[in-house]
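**Student:** sequence plus predicted model, see below.
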Amino acid sequence: MSSGVSTSTDKNIVDKSRSHRNKAVSKAVRATRERLQSSANGSHGFARDALALHINNVLQAALIIPAFVAIVAAIGTYMVGDASLLPWALLTLAVHSINLLLARRASRLELTSANTSRWQRLFLFGQLLMGLCWAIFAASECDACGAENGYYFFKGGALLLAISITAISNVSLRLAVIVGFIPPLIALSVVSITGERAMDIALSGMCATAVLLFHYISDRLYRSNLTLMSYQSEKDDLIAELEVAKSVSDEARRRAEEANLAKSRFLASMSHELRTPLNAILGFSEVMSSEVLGPMANPTYKEYAADIHRSGQHLLNLINEILDLSRIEAGRYELTEEALSLLEVAEDCIGMVQLRARAKNITIHQQFEPNMPQVWADEKSIRQVLLNLLSNAVKFTNQGGEVTVKVGWTAGGGQYVAIKDNGPGIAEEEIPIVLSAFGQGSIAIKSAEQGTGLGLPIVQAILAKHDGQFILRSKLREGTEVIAILPATRVLQSVPAVADTQAVEPRRKSFA
């Protein structure tokens, strides 16, 4: 039943995360593609954005047209000598005010895909009304100017400035220049046809050329704006997609951490349930193999009992290592700290592996610095660290090899234990593997004495709990050296750290 609940929970977790990721990411990607594809051949994809930009430009440049119209009316009145241009100026300002009110109203409303086209037509109609006003100005003449051509230059300059101002202020509204200045061009054409004067014809041609030129420029600017909008939209959508992916990744990491913590807590809490039956198996198998209750009639049964005892011991060691690592990961590995001598612990551990080393004709050399003070640490944990390291050295050293154990001072005032063997060594690329949980190098895999791959991770974790450090150096066919370091803060009778370079070198050589 618990298995079914766990499976259901796992499915719910996976389904929720995948559904959330797929919906959010697919929506962002689909929106990006639709907008880019719709704007590839025209302005439909970003028509609403372009119209919003046009409304903003109209409101920001609200005073430019009134100022320009006032200047033109003032100069024209001075040249003509009467107030005939004042009604034109008032009419133009009134039409401009209507366009401003239209833009202000549009800015207060929400632009949608449905009403965008309608607002575009309204703004183009406003430009047409302004064009009618400029057509009135283009049809005006100066009877008092006589044969002089000054008024033609004034009128041509005013129309060119009006075309340029319209083109610049309406970049985000397509066809604004054409719609706004078709009426003036028609008026100039009628005047040039009826009057048959060379200046009128030249003015008409000049204004028509200017309208076409500024329409081309404004159209290019409009397309550039669309390109920038598409880039901005793509960037925004990609940022949104990255945010979704990041949130999904954070959620997946959180769930993985919770699952890993739950696993570690479960294994740590199952220590009693796992060890109790194994202890019974080990006890009864040892009693049977030792024939405490009497001799066995069949010697094969005695061998079987010994095999059961060895297998149970191996399984118990495996469970102990898994539980130790699980307790460390779950944060339930408590240290029972006390004053201890690193030299004495190292000697005891060497004595424990000495019998095994003699069986392989391995010589263990000791290089201990005398009179080293005690350290503040968990004796059981430190003993486990040294036994793991010594057992590995003996296990992977060939027949007749050598193992050197050094205990001394670090350059920073701490204490260290270095264990070096002349075994086959570890390839450089395999060092991260052997330092990971359940990781084994190629030598360990080929060896007949395979382990669990948890020894070195447990060593690292225990030393980290003591604020210490673990170093592994190895080369193929040259051997391996492992160093367990306890910091100076754990030495009860501290010595000052070495300051000068000459004093540091001997301490560093002690690691070699």
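**Tutor:** Now that the structure is in, tell me what you want to look at. Numbering: from 1, shown residues only.

**Student:** contacts, neighbours, all on C-alpha from now
**Tutor:** Noted.

**Student:** geometric centre of the chain: which residue is closest?
**Tutor:** The centre of the chain sits closest to residue 246, judged by CA atoms, centre = their mean, with a distance of 6.8 Å.

**Student:** what helix or strand is that residue on?
**Tutor:** Assigned by DSSP states H and E, residue 246 belongs to helix 198-269.

**Student:** following that helix in sequence, what is the next regular element?
**Tutor:** helix 271-290.

**Student:** quick one: that following helix to chain centroid distance?
**Tutor:** 51 Å (CA atoms, centre = their mean, to the nearest Å).

**Student:** that one to helix 198-269, inter-axis angle?
**Tutor:** Helix 271-290 runs at 40 degrees relative to helix 198-269, counting by axes from the mean of the first three to the mean of the last three CA atoms, to 10 degrees.

**Student:** how about helix 271-290: buried residues?
**Tutor:** Across helix 271-290, burial judged by 16 or more other CA atoms under 10 Å covers 271, 278, 281-282, 285-289.

**Student:** here comes the other one, which I'd like you to weigh against the first:
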Amino acid sequence: FAGLGNQVAVWALFTLLCYAIVTFMARRVERTEAAELDPVQTRRDFLIGHSLCGLGWAWFAWLGCATCQVDQFHVVKAMVLLVAMATTAVMASSLGGALLATFAVPVAVYVYAVLRLWMPIEGIMAALLVAALPFFGYVARHLNQSSWMLLSFRSEKDALIAEVETAKSMSDEARRRAEDANLAKSRFLASMSHELRTPLNAILGFSEVMANEVLGPMNNPTYRDYAHDVHESGQHLLDLINEILDLSRIEAGRYQLNEEPVVLVTIVEDCCHMMELRARNKDIRVIQEFETALPRLFGDERAIRQIALNLLSNAIKFTPSGG
């Protein structure tokens, strides 16, 4: 390119200055808050900047050199313009119309310069440039759509992350409230069990005194049986209170079975005796048939007693009167 002299230097300086202006505009927009930007005006400014760069490429397309020692100089210029168009299509794909604003004039100038010479190879290169402009425009538009889709996916991802964090915070808050409620329930059960045990122990004590006739004989045997029933029912109520406390321990994961050898027949007989009054009120007969040779079971006596009472209670509840 020695024959071009100072023309290339001036052209390169002008083109670099135009691209420096566009770069400065991009940096300024990057540092500015989004709320302070006017999208329409910003887009117009960038298109003007790219149009100035297009003037530099138009100058390059018009350059001629009869003394250059380069074969097919117009072909070289066409190849340079194709590379510049491809680069602009990729780099400025987010700005619609940037490719057309930059290279519409240079392509027109190149076609005009080639038509003056009317050489076959230069004509082919001119046609290639004309066809490349809409092609690279199509590529830039597709890249722009891909960028929008990527931003949309990123926004959806951020929204999902925010929703997950919100749900996690709500879950943590709900768990904290549940733990507080469980602690309050445990305190309530502990307090109520203490309040119930105090009068219940008095009932158990007095009923045992009456049933055993400690203070003197009871002339009516029915009253003595009632005293036994009161004592056994009170004992059962005390066991229920302990069951409630055990349930709270189960929920807290601290319940332990007190396993020991127990006689199943004795437990079921006691339960039948406790449910006898309820059965009589419904005119129901509880027939007790046991296998006396049963071995001892290894288990929690209170849990087995509760199972037997539940079974007997359901049997009496769902058996019609007179059964």
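**Tutor:** Noted; the coordinates are in hand. Because the structure is predicted, anything quoted here is derived from the model rather than measured.

**Student:** overlay them and tell me the TM-score.
**Tutor:** Taking TM-score structural alignment, normalised by the length of the second structure as the basis, the two superposed chains have a TM-score of 0.75; 291 aligned residues with a CA RMSD of 3.8 Å.

**Student:** which other helices and strands does the helix holding residue 246 of the first structure contact?
**Tutor:** For helix 198-269 of the first structure, the packing partners by 3 or more CA pairs under 8 Å, 6 or more residues apart in numbering; DSSP states H and E come out as helix 2-38, helix 150-169, helix 176-195, helix 299-330.

**Student:** ok now that helix, how far from the chain's centre?
**Tutor:** On CA atoms, centre = their mean, the centre of helix 198-269 of the first structure falls 19 Å from the chain's centre.

**Student:** average offset of it relative to the second structure?
**Tutor:** By mean CA distance after the TM-score superposition for the first structure, the fitted helix 198-269 of the first structure averages 1.7 Å away from its aligned residues in the second structure.

**Student:** from residue 431 of the first structure, how far off is the closest residue to residue 481 of the first structure other than its chain neighbours?
**Tutor:** Leaving out its chain neighbours, the residue that sits closest to residue 481 of the first structure by CA to CA, 6 or more residues apart in numbering is residue 420, at 4.2 Å. Distance, residue 420 of the first structure to residue 431 of the first structure, using CA to CA, to the nearest Å: 16 Å.

**Student:** compare the two (neighbour count), which wins?
**Tutor:** Using other CA atoms under 10 Å, the more surrounded residue of residue 420 of the first structure and residue 431 is residue 420, with 25 against 17.

**Student:** quick one: that one is in a strand?
**Tutor:** Yes. Counting by DSSP: H, G, I helix; E, B strand; the rest coil, residue 420 of the first structure is found in a strand.

**Student:** ok, it touching residue 401?
**Tutor:** No. The pair residue 420 of the first structure / residue 401 is not scored as a contact, 11.0 Å apart, by CA atoms under 8 Å.

**Student:** show me what residue 249 of the first structure aligns to in the second structure.
**Tutor:** Using TM-score structural alignment, the partner of residue 249 of the first structure in the second structure is residue 171.

**Student:** can you get me a residue count around that match?
**Tutor:** Counted with other CA under 10 Å, residue 171 of the second structure comes out at 12.

**Student:** quick check, nearest of the buried residues of helix 271-290 of the first structure to residue 469 of the first structure?
**Tutor:** Of all these, the one with the least separation from residue 469 of the first structure (CA to CA) is residue 271, at 27.9 Å.

**Student:** give the contact list for the closest one.
**Tutor:** Residues near residue 271 of the first structure by CA atoms under 8 Å, 6 or more residues apart in numbering: residue 323.

**Student:** what separation do you get for it and residue 324 of the first structure?
**Tutor:** From residue 271 of the first structure over to residue 324 of the first structure (counting by CA to CA), the distance is 9 Å.

**Student:** against residue 169 of the second structure, how distant is residue 268 of the second structure?
**Tutor:** Distance, residue 268 of the second structure to residue 169 of the second structure, using CA to CA: 51 Å.

**Student:** quick one: contacts for the residue of the second structure positioned farthest from its centre?
**Tutor:** The C-alpha centroid of the second structure is most remote from residue 219, which lies 75.3 Å away (CA atoms, centre = their mean). Contact criterion CA under 8 Å, 6+ apart gives no residues in contact with residue 219 of the second structure.

**Student:** for it, helix, strand, or coil?
**Tutor:** Residue 219 of the second structure ends up coil, using three-state DSSP.

**Student:** okay, now the aligned partner of residue 237 of the second structure in the first structure: neighbour count?
**Tutor:** Here residue 237 of the second structure is matched to residue 315 in the first structure, going by TM-score structural alignment. Look at residue 315 of the first structure: counted by other CA under 10 Å, it has 14 neighbours.

**Student:** same question, residue 114 of the first structure
**Tutor:** With other CA under 10 Å as criterion, residue 114 of the first structure counts 9.
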